[in-house]
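Visitor: Show me how the following folds:
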Amino acid sequence: MTTPAKDAKLIKTASDAARRFVESYYPALNDNRSSLDTYYYPDAAITWNGNAILGGGNFATFFATMPTSHYDVQSFDAHPVAVDAMGNCSVMLNVSGSVKYGESKEMRGFGETVILRPEEGNPTKFKISAQGFRLVSG
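Guide: Predicted coordinates for the structure are as follows:
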C-alpha cells in the first residue's frame, strides 16, 4: 500500500532521474557517442525509428553509422512505474524535441519513450531497459 509521502518520494525520484538522464544522454548523442553503451543495460530492448536493436552495445554500433546529430529536447515528463519490494522504482520517461542530422539545416521533430531501471544496489543510478524512438513526419 502506498501513502501520500511514499508517492511523493517516488515522484521526486522519477523527476530527478529523468532530469539527470536528459541532461547527460542527449549531449552524449550529440558529442560523445563512444559513451552511449554505458547508458543501457546489455539486454535493453530498443526500437529506433522502426529498427529493432537489442542492447546498448548494439545501439552504440548502430548509432555510430548515423551522421552527426544535434538533439534539442523541448520537453520531458517522468512517471514512477514498477515499484519493487524495496520501494525502488523504474521510471517511464517521455521526451519530445527536435533533431538535425549531418549538414542539413532542417530540424525534425522526435518523440521518445524510455524506461529507466535502477541499477541493482544503487537505486538512484538508472540505465535504459527499454526505449522507443520515432522521428515525426515532416
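
Visitor: C-alpha only now, for contacts and for neighbours.
Guide: Fine.

Visitor: Quick one: distance of the longest helix anywhere in the chain to the chain centre.
Guide: Looking across the chain with DSSP state H, the single longest helix is helix 4-31. Centre-to-centre, helix 4-31 and its host chain are 9 Å apart (Cα atoms, centre = their mean, to the nearest Å).

Visitor: and the next element down the chain from that helix?
Guide: strand 40-48 (DSSP states H and E).

Visitor: Run through who's touching that following strand.
Guide: Outside strand 40-48, the residues within contact range by Cα atoms under 8 Å, 6 or more residues apart in numbering are 52-57, 59, 127-134.

Visitor: now with 10 Å?
Guide: Residues outside strand 40-48 that contact it (Cα atoms under 10 Å, 6 or more residues apart in numbering): 52-60, 62-63, 112-117, 119, 126-135.

Visitor: Keep only those of those residues that are in helices.
Guide: Residues from those lying in helices, with DSSP H as the criterion: G56, G57, N58, F59, A60, F62, F63.

Visitor: Excluding residues flanking it in the chain, which one is nearest the residue nearest the centre of the chain?
Guide: With distances taken as Cα atoms, centre = their mean, V114 lies nearest the centre of the chain, 4.4 Å away. Nearest non-adjacent residue to V114, counting by Cα to Cα, 6 or more residues apart in numbering: Q131, 4.4 Å away.

Visitor: OK, contacts around the one you found?
Guide: 40, 44-48, 53, 92-94, 112-116.

Visitor: same deal with V99?
Guide: With Cα under 10 Å, 6+ apart, V99 has these contacts: 30, 69-73, 105-110, 135.

Visitor: Please give the structure of this sequence too, so both can be compared:
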Amino acid sequence: MAVQLSDTDRVKVSTEVAEEFIEAYYTALNSSSARNTIASFYIPPIPGTTPSRNLPIINYNGDLSNDGSTFQTKFSEMPYAFYEAQSVNVQVLNPCIDPNGAKSRKEAERNMSLAVQVSGNVRLNERKEGPLRGFSDDMVIVPNKEAAGGKGTGKTGEGRQWLIQTQNFRFVV
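Guide: As a prediction, the model looks like this:
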C-alpha cells in the first residue's frame, strides 16, 4: 500500500525543499566558480512528441532552452549578475507523481512535484553598485530519480535531490 502524507506534512516538506533548493540554485548563479554547475540543477533532456514539448523548458527572459547544458553555456556568456531572492512561495503541484511508488514516508516525501515562485532583485555587472532590477522566477521542480534518467543522489546522498523541469525567468522592468 502506498504511503500518503498529510496536508501539513506536504506543506512542511515542500517549504524545506524549496528553501534549500533556491538557496543552492541562486548561490550557483552568483558564484563565478559554481556557474559551471548550473546544468546539474535541470532534469536531463527528454524529447517530447513535438519540439515545443521537450523537457526541460527553460525560458530566460524570452530565450528558450531545452537542455541544462545549453542554458549553462548561454548563462556563462552573460555579463556578471548578482541575484538576491527576497521571497519564495511553494505549492505542491502534484502530491503523488507515482501512486504505487511511495512505500515509505521518505519515498512519499520525494513523490511530488512542486511549483516554486521566487521574486527578488538582480544587480547587473557589479555586485554592490550595478543597476538594480527586479526579477520573477517560476519553476516546477521534481525529485531526481535514477529511473527518470537522472544521476540520482547516489548512496552517499551526493547530487541534486530535486531538479528543475520547467522554468520561466523574467526581469521586472
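
Visitor: Aligned against the second structure, show me the partner of I53 of the first structure.
Guide: Per TM-score structural alignment, the equivalent position to I53 of the first structure in the second structure is S65.

Visitor: So what's the residue count around its match?
Guide: S65 of the second structure: 19 surrounding residues under other Cα atoms under 10 Å.

Visitor: What residue in the second structure is paired with S69 of the first structure?
Guide: Match for S69 of the first structure (TM-score structural alignment): A81.

Visitor: quick revisit: among the contacts of V99 of the first structure, which pair sits farthest apart?
Guide: In the contacts of V99 of the first structure, two members sit farther apart than any others by Cα to Cα. They are V73 and K105, at 17.0 Å.

Visitor: So for the two, which sits in the more crowded spot?
Guide: More neighbours surround V73 than the other of V73 of the first structure and K105, with 17 against 9 (other Cα under 10 Å).

Visitor: Thought Y26 was touching the more buried one, still the case?
Guide: Yes. If you go by Cα atoms under 10 Å, V73 of the first structure and Y26 touch, sitting 7.8 Å apart.

Visitor: the longest strand in the second structure is where?
Guide: strand 81-94 (DSSP state E).

Visitor: in stretch 10-27 of the first structure, what's buried?
Guide: L10, I11, T13, A14, S15, A17, A18, F21, V22, Y25, Y26 (16 or more other Cα atoms under 10 Å).

Visitor: hang on, M86 of the first structure in a strand?
Guide: No. Membership of M86 of the first structure in a strand is not supported by DSSP: H, G, I helix; E, B strand; the rest coil, which gives coil.

Visitor: Can you tell me what M112 of the second structure aligns to in the first structure?
Guide: Alignment note (TM-score structural alignment): M112 of the second structure maps to C89 of the first structure.

Visitor: show me what contacts its match?
Guide: Under the criterion of Cα under 10 Å, 6+ apart, the contact list for C89 of the first structure reads 10-11, 13-14, 79-83, 116-118, 123-124, 126.

Visitor: redo that, cut-off 8 Å
Guide: Neighbour list for C89 of the first structure: L10, A14, P80, V81, A82, V83, R117, P118, P123 [criterion: Cα under 8 Å, 6+ apart].

Visitor: ok, those in the second structure: which stay?
Guide: Contacts conserved in the second structure for these, counting by both residues aligned by TM-score structural alignment, their matches' Cα atoms under 8 Å: P80, V81, A82, V83, R117, P118.

Visitor: closest to Y101 of the first structure among those residues?
Guide: Distance ranking of those against Y101 of the first structure, using Cα to Cα, places R117 first at 28.9 Å.

Visitor: Which residue comes closest to the aligned residue in the second structure for that closest one once chain neighbours are left out?
Guide: Residue pairing (TM-score structural alignment): R117 of the first structure is matched to V142 of the second structure. Using Cα to Cα, 6+ apart and skipping the chain neighbours, the partner closest in space to V142 of the second structure is S113 (4.7 Å).
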